[in-house]
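Asks: Quick one: sequence and predicted model below, then my questions.
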Amino acid sequence: MTDELIPSPLFNRRDLMASASATLGGATLASLLDPTSSFASTPGPNGLHFTPRAKRVIYLFQSGGPPQHDLLDYKPHLNTVHGEETPESVFKGQRLTGMTAGQSSFPVAKSIFDFKQHGESGTWVSEVLPHTAKIVDDLCIIKSMHTEAINHDPAITFLQTGFQIAGRPSIGAWMSYGLGSENENLPAFVAMLSGNGGQPLYDRLWGSGFLPSVHQGVRFRSGKSPVLYLNNPPGITADVRRDTLDRLSELNHLRAEEVGDPEIVSRIEQYEMAYRMQTSVPELTDVSDEPESTFELYGDDARKPGTYAHNALIARRLSERGVRFIQLFHRGWDTHNGLPKQLKARCKETDQATAALVTDLKNRGLLDDTLVVWGGEFGRTVYCQGDLQAANYGRDHHPRCFTMWMAGGGVKPGVSHGITDEYGYNIVESPVSVHDLHATILHQLGVDHEKLTFKFQGRRYRLTDVHGEVVQSLLA
């Protein structure tokens, strides 16, 4: 037997790896460059597990923890026990934050705002939400939300990614990964920020985690350049940019087929998306074509880029153009002190535009297949933080129960789900976890949350981890 008849092990291994890489690269390239592709495992027809009720989501995230007692969870019992010590039977051993754990007393703080019933549903709404009061018959209010986190960053991360520690894909990235895009000229996932102060908001909250980076959210900003680096640099014409991208694409394709790195494929797609957005984004963000009635509905702030009202109007325009997941983050709801003044300010900034968005979508026939979600990362305590008699009193973090709402997208309108105790401190009926909320959102989009998975470091991950149930009683 001669050496020539014995294949070289090193040669065979190299050939095998090269062949496998090329196959992987080609498959990855083909799937990622298809803007309508779906990555949900074992999908049904059209990449979905069952018939969807919604095509897109608009998530209105109120960062800082809106106080449920002062907004949508009316507790008349607090009027009779105002100023009294919160009973130990209410606390039930709950862990407190370091900001109030050292307080010598925990006096009950009633809401200083009036509540009235509104709509055919007779829903109790605070006077600081006069516009939301007009749309309560379109809302599915969840008063029994609860979370595992007691501090802002892990709680916000949990609501956005299903996990308290940074590094997981955001909910919008999961939507992009599972459902693809309906518009090849706009990203599947857009994030917009407004408000000042309060907790910092990090890019990872709309990031892709371990998913291919093509699924990360694209942040739209105020100013002349809504998307960074979208415009051509000085001296670079459109033809030069197109030719440059073509040459880069050729080189990146060769490299992707050679090494099978999906991030190279993501880079190709992001370059091409940026090129297409040079035309689509300026048209999208130019609201000068909106009739005067639009600004009467959303408020005059809708003319001002960077405001919540402007972002809400852009959200409607994005939904019209088929963007899959649109997220608004509004800062400033962290009311440890100065609650009366701060809450009035936050509601003035957001209430009209929030109600306008729901109304606008409904009038345009978009609410039926658009799921709108409103809420923060947790609620606030029934007891006072600081001096109850002072004008600058506040409320501490409260993860045990808080209020969110959904509208459109196949959820029941004009209902309230879940009941909290007379102090608004504990859930007594129909609890809904963060994982349950995520499972329900995915369900309305036609996706089984247990089947939308991605293999990373030897394990198949999903948005809901190993938890979550669809809350059927919320669905129409």
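Replies: Arrived safely, thanks for sending.

Asks: hey, let's count contacts and neighbours off CA atoms from now on
Replies: Fine.

Asks: Using the three-state scheme, assign residue 131.
Replies: helix (DSSP: H, G, I helix; E, B strand; the rest coil).

Asks: wait, it sits on residue 350?
Replies: No - look at residue 131 against residue 350 with CA atoms under 8 Å: they stay out of range, at 9.6 Å.

Asks: More neighbours: which of those two?
Replies: A count of neighbours by other CA atoms under 10 Å puts residue 350 above the other of residue 131 and residue 350, at 24 against 18.

Asks: how close does that one sit to residue 392?
Replies: 22 Å (CA to CA, to the nearest Å).

Asks: got the contact list for residue 409?
Replies: 53-55, 367-372, 444 (CA atoms under 8 Å, 6 or more residues apart in numbering).

Asks: Take those and keep only those in helices.
Replies: If you go by DSSP state H, the contacts of residue 409 have residue 444 in helices.

Asks: Who wins on neighbours among the contacts of residue 409?
Replies: Ranked by the number of neighbours (other CA under 10 Å), the contacts of residue 409 place residue 370 first, at 28 neighbours.

Asks: Please list all residues in contact with it.
Replies: Here residue 370 is in contact with 54-58, 319, 361, 408-409 (CA under 8 Å, 6+ apart).

Asks: Just the ones in strands from these, please.
Replies: 56-58 (DSSP state E).

Asks: Who are the packing partners of whichever strand or helix holds residue 327?
Replies: Element membership of residue 327, judged by DSSP states H and E, is strand 325-330. In terms of contacts (3 or more CA pairs under 8 Å, 6 or more residues apart in numbering; DSSP states H and E), strand 325-330 is packed against strand 56-62, helix 171-179, strand 189-194, helix 308-320.

Asks: any idea how far residue 268 is from residue 325?
Replies: Residue 325 sits 22 Å away from residue 268, going by CA to CA.

Asks: These two: which has the busier surroundings?
Replies: It is residue 325, of residue 325 and residue 268, that has more neighbours when counted by other CA under 10 Å, with 28 against 24.

Asks: just checking, the more buried one touches residue 190?
Replies: Yes - in this structure residue 325 lies within contact range of residue 190 using CA under 8 Å: 6.5 Å.

Asks: adding another structure so you can compare the two:
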Amino acid sequence: MTKEKEIIEHGLNTNRRHFLSKLSLGLGSVALGSLLIPDLFSGRSGSRFQDFQAGIPHFAPKAKRVIYLFQNGAPSQLESFDFKPKLREMWGEELPDSIRQGQRLTGMTSSQSSFPLVGSLYDFQQYGQARAWVSELFPYTAKIVDDLCIVKSMHTEAINHDPALTFFQTGAQQGNRPSMGAWLSYGLGSENSNLPAFTVLLSKGTGNGQGVYSKLWSNGFLESVHQGVQFSSGEDPVLYLSNQEGMSKELRRKMLDRLSELNHLSFERLGDPEIHSKIAQYEMAYRMQTAVPEATDLSKEPDMIFDLYGEDSRKPGTYAANCLLARKLSENGVRFVQLYHQGWDQHGNLPKEMKAQAKDTDQATAALVTDLKQRGLLDETLVIWGGEFGRTNYSQGKLTKENYGRDHHPRCFTIWMAGGGVKPGVVYGETDDFGYNIIKDPVHVHDFQATVLHQLGLDHEKLVYKHLGRRFRLTDVAGKVVSDLLV
């Protein structure tokens, strides 16, 4: 017997032993499952445990794709969209115990002996048909409020950046779960077979930047083909995509064909579905060699577009350039474009740092919505803006007339959405006069996730994936669609 045959025979024997050793356990599980859940194997339509059919929406979608402008670090709602004049009136006074109600604090302020209230140094005005309050820090966003659905009553359980950010992106505070973009890739596939369904863009402002990690765009336990593809600002938007020197396109094609044959042989021997994912990724990379340079080329954009997004849009890697690139990728059929902008974590020196962050992002954010609208793409593209939680109404550390900081506040914060079938010109939810607690129409992170999936034609309770004996979903075991936000 040759060495190769010995290896094959050993693999077969191992598989047989593994199968036989688990056979009784598997049959027992099937029997137990049929007793506990009578219609688990019935195949009847309408069963909540029926297998999800990937690539087929559950109902007609209102949106085809998502651009998520994640403001990493948590911008203060009290300096942006949730105007609280009472905080100005009570500047420096102690936060009443009746408002705080013993709620959890972070380790950064739990040792403070006092919690002096602080109102925004920046003025607010009302804009649009909903008379939405917008800070003077966001003059461009103020011009498009009639296109926005502003949600002032978001809340979460997570109180620190990493778990809160992970929770927003994956539906769980711990890692190793599929991100929202991966779920959409799994649920709907790609609109463009030459580009990935899920792409990621990173930028950083001048403020205190919280890190972002690849787990935020991970495929988790889904097939690896659903993982987000990070685009860089260098000459090669996707690393290692270009052929090496001396490797022609024809030679690359022959190499991939031979590699595919070997992978198919491996699948026949091992039955590992991840092998098919590898084959698909190699083929996608080959097609992306032509599609990505075309989709990311900004040189043909007219001056009026660069003027719309701002001068920074000519500088690769900036927030403005990434907003413009997000429009191009979405326009070319990328299902989910995730943009992370770091620098919103203002525990101190908030007035100065947040002003700089707003200046870096405000014009390009509004330009993206305007650009999509003028191209007839806003109705089918859901744009989302927001961070992982809010900021406290009291000052962290020393409070002066010109300077203060704000700690993390998960109890209430603001995000907004535009396009994609959400109601325009709406302000939803309300917080108390202190900007500390929600008093009307709370929206949990899982509710937000369920609503986003709904707009793309997916029922969040049916978008499931079996893993380790459990049916997982983005919204875990919670969440409801917030129908009041939808057209």
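Replies: Everything's here; your move. Model, not experiment: these values are computed from the prediction.

Asks: before we move on, the earlier item: between the contacts of residue 370 of structure 1, which is nearest residue 47 of structure 1?
Replies: Nearest to residue 47 of structure 1 among the contacts of residue 370 of structure 1, counting by CA to CA, is residue 55 at 12.8 Å.

Asks: hmm, back to that, just name the most buried of the helices and strands packed on strand 325-330 of structure 1.
Replies: helix 171-179 (a mean of 28; mean count of other CA atoms under 10 Å).

Asks: Give me the mean distance between it and structure 2.
Replies: Here the mean offset of helix 171-179 of structure 1 against structure 2 after fitting is 0.3 Å, by mean CA distance after the TM-score superposition for structure 1.

Asks: So which residues make contact with that helix?
Replies: Helix 171-179 of structure 1 is contacted from outside by 36-40, 47-48, 160-162, 188-189, 206-208, 211, 215-217, 324-327, 438, 442, 447, 452, 463, using CA under 8 Å, 6+ apart.

Asks: What of stretch 335-343 of structure 2?
Replies: With CA under 8 Å, 6+ apart as the test, stretch 335-343 of structure 2 has contacts from 64-73, 181, 184-185, 189-191, 197-212, 319, 322-323, 326, 329-330, 357.

Asks: Residue 422 of structure 1 maps to what in structure 2?
Replies: Matched by TM-score structural alignment, residue 422 of structure 1 corresponds to residue 433 in structure 2.

Asks: Could you pull up the residues touching its match?
Replies: Contacts of residue 433 of structure 2 (CA under 8 Å, 6+ apart): 84-87.

Asks: Among those residues, name the ones in helices.
Replies: 85-87.

Asks: Can you select the buried ones among the residues you listed for me in ChimeraX?
Replies: Filtering these down to the buried ones (16 or more other CA atoms under 10 Å) takes a single ChimeraX command:
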select :85,87
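
Asks: Closest to residue 312 of structure 2 out of the ones in helices among the contacts of residue 433 of structure 2?
Replies: The closest of these to residue 312 of structure 2 turns out to be residue 85 (CA to CA; 34.1 Å).

Asks: ok, now which ones touch the closest one?
Replies: 119, 433.

Asks: Aligned to it, what sits in structure 1?
Replies: In structure 1, residue 85 of structure 2 lands on residue 76 (TM-score structural alignment).

Asks: repeat for residue 478 of structure 2
Replies: Residue 478 of structure 2 maps onto residue 467 in structure 1, with residues paired by TM-score structural alignment.

Asks: ok, now residue 368 of structure 2?
Replies: By TM-score structural alignment, residue 368 of structure 2 lines up with residue 357.

Asks: which non-adjacent residue is nearest that match?
Replies: residue 312 (6.3 Å; CA to CA, 6 or more residues apart in numbering).

Asks: pretty sure the one you found contacts residue 355?
Replies: No - counting by CA under 8 Å, residue 312 of structure 1 sits too far from residue 355 to count as a contact (9.8 Å).

Asks: If you count neighbours, what's buried in the helix or strand hosting residue 19 of structure 2?
Replies: Residue 19 of structure 2 belongs to helix 3-36 when assigned by DSSP H and E. The neighbour-count check on helix 3-36 of structure 2 (16+ other CA under 10 Å) flags nothing as buried.

Asks: on that earlier part again, would you mind giving the contacts of residue 370 of structure 1 as a markdown table with distance to residue 98 of structure 1 added?
Replies: Output for the contacts of residue 370 of structure 1, formatted as a markdown table (distance: CA to CA, whole Å):
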| residue | distance to residue 98 of structure 1 |
| --- | --- |
| 54 | 41 |
| 55 | 42 |
| 56 | 39 |
| 57 | 36 |
| 58 | 34 |
| 319 | 42 |
| 361 | 42 |
| 408 | 39 |
| 409 | 40 |
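
Asks: of those, closest to residue 377 of structure 1?
Replies: residue 58 (16.3 Å).

Asks: Can you tell me what the closest one aligns to in structure 2?
Replies: Per TM-score structural alignment, residue 58 of structure 1 is aligned with residue 67.

Asks: same question, residue 271 of structure 1
Replies: Under TM-score structural alignment, residue 271 of structure 1 pairs with residue 282 in structure 2.

Asks: Trace the strand holding residue 327 of structure 1 over to structure 2 and give me the residue numbers.
Replies: The aligned range for strand 325-330 of structure 1 is 336-341, by TM-score structural alignment.

Asks: Export the helices and strands packed on strand 325-330 of structure 1 to CSV and append columns for distance to residue 341 of structure 1.
Replies: Formatted as CSV, these follow (distance: least, CA to CA, whole Å):
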stretch, distance to residue 341 of structure 1
strand 56-62, 17
helix 171-179, 32
strand 189-194, 19
helix 308-320, 19
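
Asks: Point out the one among the ones you listed that comes closest to residue 89 of structure 1.
Replies: Minimum separation from residue 89 of structure 1 across these (CA to CA) falls at strand 56-62, 30.3 Å.

Asks: Tell me, how many residues neighbour residue 111 of structure 1?
Replies: Residue 111 of structure 1: 21 neighbours (other CA under 10 Å).
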